[in-house]
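K.L.:
Curious how this folds, go ahead:
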Amino acid sequence: MFFFPLPPPKERRRLREDNALTQAHIAEQLGVPRKTVRGWETGRTTPGGQTGEAYARLLASLNVRRLTRTQGRTRAETLTPAQAFDALYAFCAPALVRQTYLLTGRRELARESVERAFQVAWQRWPEVARDRDPAGWVRATAYDWALSPWHRFRPRYRHPEPPPAAASDRSLLDVLLALPPSYRRTLVLYDGVGLDLPETAAEAEASTPATAHRLLHAREAVAARLPELSDPALLHRRLAELASAERLRAAPPPAVRTHGEGRARFWTRAAIAFTVALIGTTALALKTAPTHYEPPVAPGQAVRGVPPKVALGALSEEELELRDKLREEMAGGPERVLPLPR
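P.N.:
Here you go, the predicted model:
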């Protein structure tokens, strides 16, 4: 019999999630596989012996932490939004950058994706602060930005980055990047982050059967090229080692907040300028537009019955005589102004 009683399976999972822990964290502390912890939380199995006692003590400590947070909630509510945001950033950003590196294989893109996700979170902080899982909200946003297909058209991302130093890390990263983006995301969430299948399906915006299908095919692809990683527990450890091998650092929280606020101000001003330009264009169009209907001018038509133009030719004798006469009589005198009667 346990010194600390075991809570129901759903309460075990709730205690872990309330303390921002994954199944991999619990398994590492107890020295058991992650699938064992998953079985305890679903109720399929029940821990026993010394492992069960250690698990019960761990859950009891997590419950104490939750009660402490509940009692101090009034004091926590005095935190400013910036302080709450900085706490979330300090807790999630370092690990999230390493996870995003597994998705993209690019260090700069991993940092940019995480910073962009937190900038969006800061712009929508009231919504994120009330979310059941703020860390998951930011993680989903960072993954979406990192896996966007538009990055391939950016000049800075057209050339590959230097690969990891270790040959084993290079092989594993090549296998990951060869997977389709949806399979890669599922593998990182399930075997890397430690989410269960329903949570992975919800974050990947797919059904549970489709997520299971992606996970199986991703594992098969990894095992086909790296047979030593056919064990999920070993694959989880190698993913953690690959992510931790790179020196990936996130920007300080104030810099992320400042940059996000500057970006928000820029787009707000751009939207105002566009609206003003649209209003001015509409007013000009209304001012210069005709107030009544003017029928269009009909296209020209050929006029019939007019003799064609004749080219000038030699003068006849009568025309020559008339010309000479006009020249003689109108050379000078008042006849040029007022002809005299004959």
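
K.L.:
use CA for all of it now, contacts and neighbours both
P.N.:
Noted.

K.L.:
Give the buried residues for the helix or strand that contains Gln83.
P.N.:
Using DSSP states H and E, Gln83 sits in helix 81-104. For helix 81-104, burial by neighbour count (16 or more other C-alpha atoms under 10 Å) applies to 84-86, 88-89, 92-104.

K.L.:
And it, how far out from the chain middle?
P.N.:
16 Å (C-alpha atoms, centre = their mean, to the nearest Å).

K.L.:
Pull the residues that contact the helix or strand just after it.
P.N.:
Next along the chain after helix 81-104, taking DSSP H and E as the criterion, comes helix 107-123. In this structure, residues lying in contact with helix 107-123 by C-alpha atoms under 8 Å, 6 or more residues apart in numbering are 85, 89, 93, 96-98, 100-101, 104, 128, 138-139, 141-143, 145-146, 161, 248-251, 256-257, 259-261, 264.

K.L.:
And helix 107-123, what's buried?
P.N.:
In helix 107-123, counting by 16+ other C-alpha under 10 Å, buried: 107-122.

K.L.:
and whichever strand or helix holds Leu173, what does it pack onto?
P.N.:
Using DSSP H and E, the element containing Leu173 is helix 167-178. Helix 167-178 sits against helix 81-104, helix 208-225, with contacts defined as 3 or more C-alpha pairs under 8 Å, 6 or more residues apart in numbering; DSSP states H and E.

K.L.:
One more, please, to line up against the first structure:
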Amino acid sequence: MTQSPAAPKRSTTLTQGGQGGPPPLPPPKERRRLRAAKSLSQAEIAVKMGVSRETVRSWESGRSTPRGRRRAAYAELLAEIANDLSLAGKRSTRRNSWTDDLPPALDTKGGKSPARIPVGAAMNSPARPGRVRPGRVRPGHAATATAVTPHPGSEREPSGPATAPSPTPTPTPTPAEAFDALCSTCAPGLVRQTYLLTGRRTLAQESVERAFQLAWQRWPEVAVDRDPESWVRAAAYEYAMSPWHRLRPTLRHPDAPPAAPADRAFLKVLMSLPPAQRRTLLLYDGVGLDLPETAAETEASTPATANRLMNARDVIAEKLPEQAPTPEALHQRLGELCGAEKLRPPNPGRVRTGSERRARFWTRAAIAFTALIVGATALTLRTAPTHYEPPRSPGKAISGVPPRMGPASLTIEDQLLHKKLREDMSSGPEKLTPLAR
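P.N.:
The predicted model follows:
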């Protein structure tokens, strides 16, 4: 990483002011909160400190702690940020960077060019501490994490004279307030990401709304998650990429393409990619996740994720040779494409109402189905026989046994003789002794 010319001078000044023992540092969550509240990226902090972005990320996650001159410089930098925020009254407010940056960029009717869309506002996810390149400012992560998962141990380490006094503790937000903060912060960017994944505006809005409904139904699980926005993003992507959508009559025809010819060509190439490659490209070059995080979210191995990314870039370079498939160029191009579309994010109150109504419907359906099964079982037990009756087998002829014989039928001579005897018979001795003729 290129070191800023002012970094050595600042490091020397901070070292001279930090003699006499290691200066205290705030907790890792407070470091990340101060950086995000100042709208600084990890890459910008790394440039000021003269270290890599991974080192700054380790400092903010608590895996490592700076020492020596870097510790003094880092402590003084955080103290200056804390002083600025306390004087301006920004430590107790949570700003939504999307509402501040996106409307001018999305106002294409007013003469704004899509190329002037801020990359960090149009594409970056505001609550994901992922891979950020220089020039990508991703504010809002700390505000979302604080609103969603307030940690009980809010006490800070004792700081020196340069640390600003701690403000009055704010009351813990309710689950509805925390969910509304998460939805208001993450929904606008997530709708645009889903649009790039599907190419359909209505499906993108529906997918994000269903994902937040599912998050509200499982809010105890989502609230304690390390990255709630990643949880919602995975749910929205899974719903948007479901193959059952092709059977819906409203989604059989494609949406209207973008107005700009360049955007139309780029979106066509993007939709021609397989869904797995498209999702990998969006997460890595669009959202800004690193390779292991992209592999974990797509449930694939790191080599497979790298191959998908390389194949997607090769296809874009082959079909659009005028656009260089570099990470910065792809990120800028994706930001311009999604920023040119006016997509409506879901309303938090409507999402919670719809989620509760949906949960009540399926609960009642499950209760009715269970009652139906219980009734059918009771009826079967009532009408079923109490003992076993073996069925009677049908009779059949047995070979080798002579048929049953009876008196033979009379011939014609026998019938005539029988008739004659009945007519000529008398009651005299002739009956006993026949007469000779």
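
K.L.:
returning to that earlier point: the helix holding Leu173 of structure 1 maps to which residues in structure 2?
P.N.:
Using TM-score structural alignment, the residues of structure 2 aligned to helix 167-178 of structure 1 are 261-272.

K.L.:
Where in structure 1 does stretch 345-359 of structure 2 fall?
P.N.:
With TM-score structural alignment applied, stretch 345-359 of structure 2 matches the range 250-264 in structure 1.

K.L.:
The match of helix 167-178 of structure 1 vs structure 1, average offset?
P.N.:
Following the fit onto structure 1, the mean deviation recorded for stretch 261-272 of structure 2 is 1.1 Å by mean C-alpha distance after the TM-score superposition for structure 1.

K.L.:
Now do that stretch: everything it contacts.
P.N.:
Residues contacting stretch 261-272 of structure 2 (C-alpha under 8 Å, 6+ apart): Leu196, Leu197, Thr198, Gly199, Pro257, Pro258, Arg278, Ile316, Lys319, Leu320, Leu337.

K.L.:
quick one: which of those has the most company?
P.N.:
Leu337 (25 neighbours; other C-alpha atoms under 10 Å).

K.L.:
What residues sit buried inside stretch 236-249 of structure 2?
P.N.:
Using 16+ other C-alpha under 10 Å as the burial criterion, the residues of stretch 236-249 of structure 2 that qualify are Ala236, Tyr237, Tyr239, Ala240, Met241.

K.L.:
Can you tell me which of the buried residues of helix 107-123 of structure 1 is nearest Gly280 of structure 1?
P.N.:
Nearest to Gly280 of structure 1 among the buried residues of helix 107-123 of structure 1 is Val120, at 31.6 Å by C-alpha to C-alpha.

K.L.:
quick one: the equivalent of Val232 of structure 2 over in structure 1 and Leu195 of structure 1, what's the gap?
P.N.:
In structure 1, Val232 of structure 2 lines up with Val138, judged by TM-score structural alignment. Distance, Val138 of structure 1 to Leu195 of structure 1, using C-alpha to C-alpha, to the nearest Å: 15 Å.

K.L.:
Enumerate every residue touching the spatially most central residue of structure 1.
P.N.:
For structure 1, Trp145 is the residue whose C-alpha lies nearest the centre (C-alpha atoms, centre = their mean; 3.3 Å). The contact partners of Trp145 of structure 1, by C-alpha under 8 Å, 6+ apart, come to Ser113, Arg116, Ala117.

K.L.:
With Ala110 of structure 1 as the reference, measure out to it.
P.N.:
Taken as C-alpha to C-alpha, the span from Trp145 of structure 1 to Ala110 of structure 1 is 9 Å.

K.L.:
do Ala167 of structure 1 as well
P.N.:
21 Å.

K.L.:
Same check on Ser244 of structure 1?
P.N.:
13 Å.

K.L.:
Can you work out which residues contact both of these two?
P.N.:
Contact with both Ser244 of structure 1 and Ala110 is made by residues Arg98, according to C-alpha under 8 Å, 6+ apart.

K.L.:
Against Leu106 of structure 2, how distant is the equivalent of Ser148 of structure 1 over in structure 2?
P.N.:
Using TM-score structural alignment, the equivalent of Ser148 of structure 1 in structure 2 is Ser242. Separation of Ser242 of structure 2 from Leu106 of structure 2 (C-alpha to C-alpha) stands at 29 Å.

K.L.:
So Ala20 of structure 1, which state does it fall into?
P.N.:
Following DSSP: H, G, I helix; E, B strand; the rest coil, Ala20 of structure 1 is assigned to coil.

K.L.:
I'd like to know how many residues surround it.
P.N.:
Using other C-alpha under 10 Å, Ala20 of structure 1 has 14 neighbouring residues.

K.L.:
returning to what we had before: any chance of the buried residues of stretch 236-249 of structure 2 in TSV, plus secondary structure?
P.N.:
Shown next, in TSV, are these (three-state DSSP):
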residue	secondary structure
Ala236	helix
Tyr237	helix
Tyr239	helix
Ala240	helix
Met241	coil
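
K.L.:
Tabulate those (TSV), appending distance to Leu34 of structure 2.
P.N.:
Below are the buried residues of stretch 236-249 of structure 2 laid out as TSV (distance: C-alpha to C-alpha, whole Å):
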residue	distance to Leu34 of structure 2
Ala236	30
Tyr237	31
Tyr239	35
Ala240	35
Met241	37
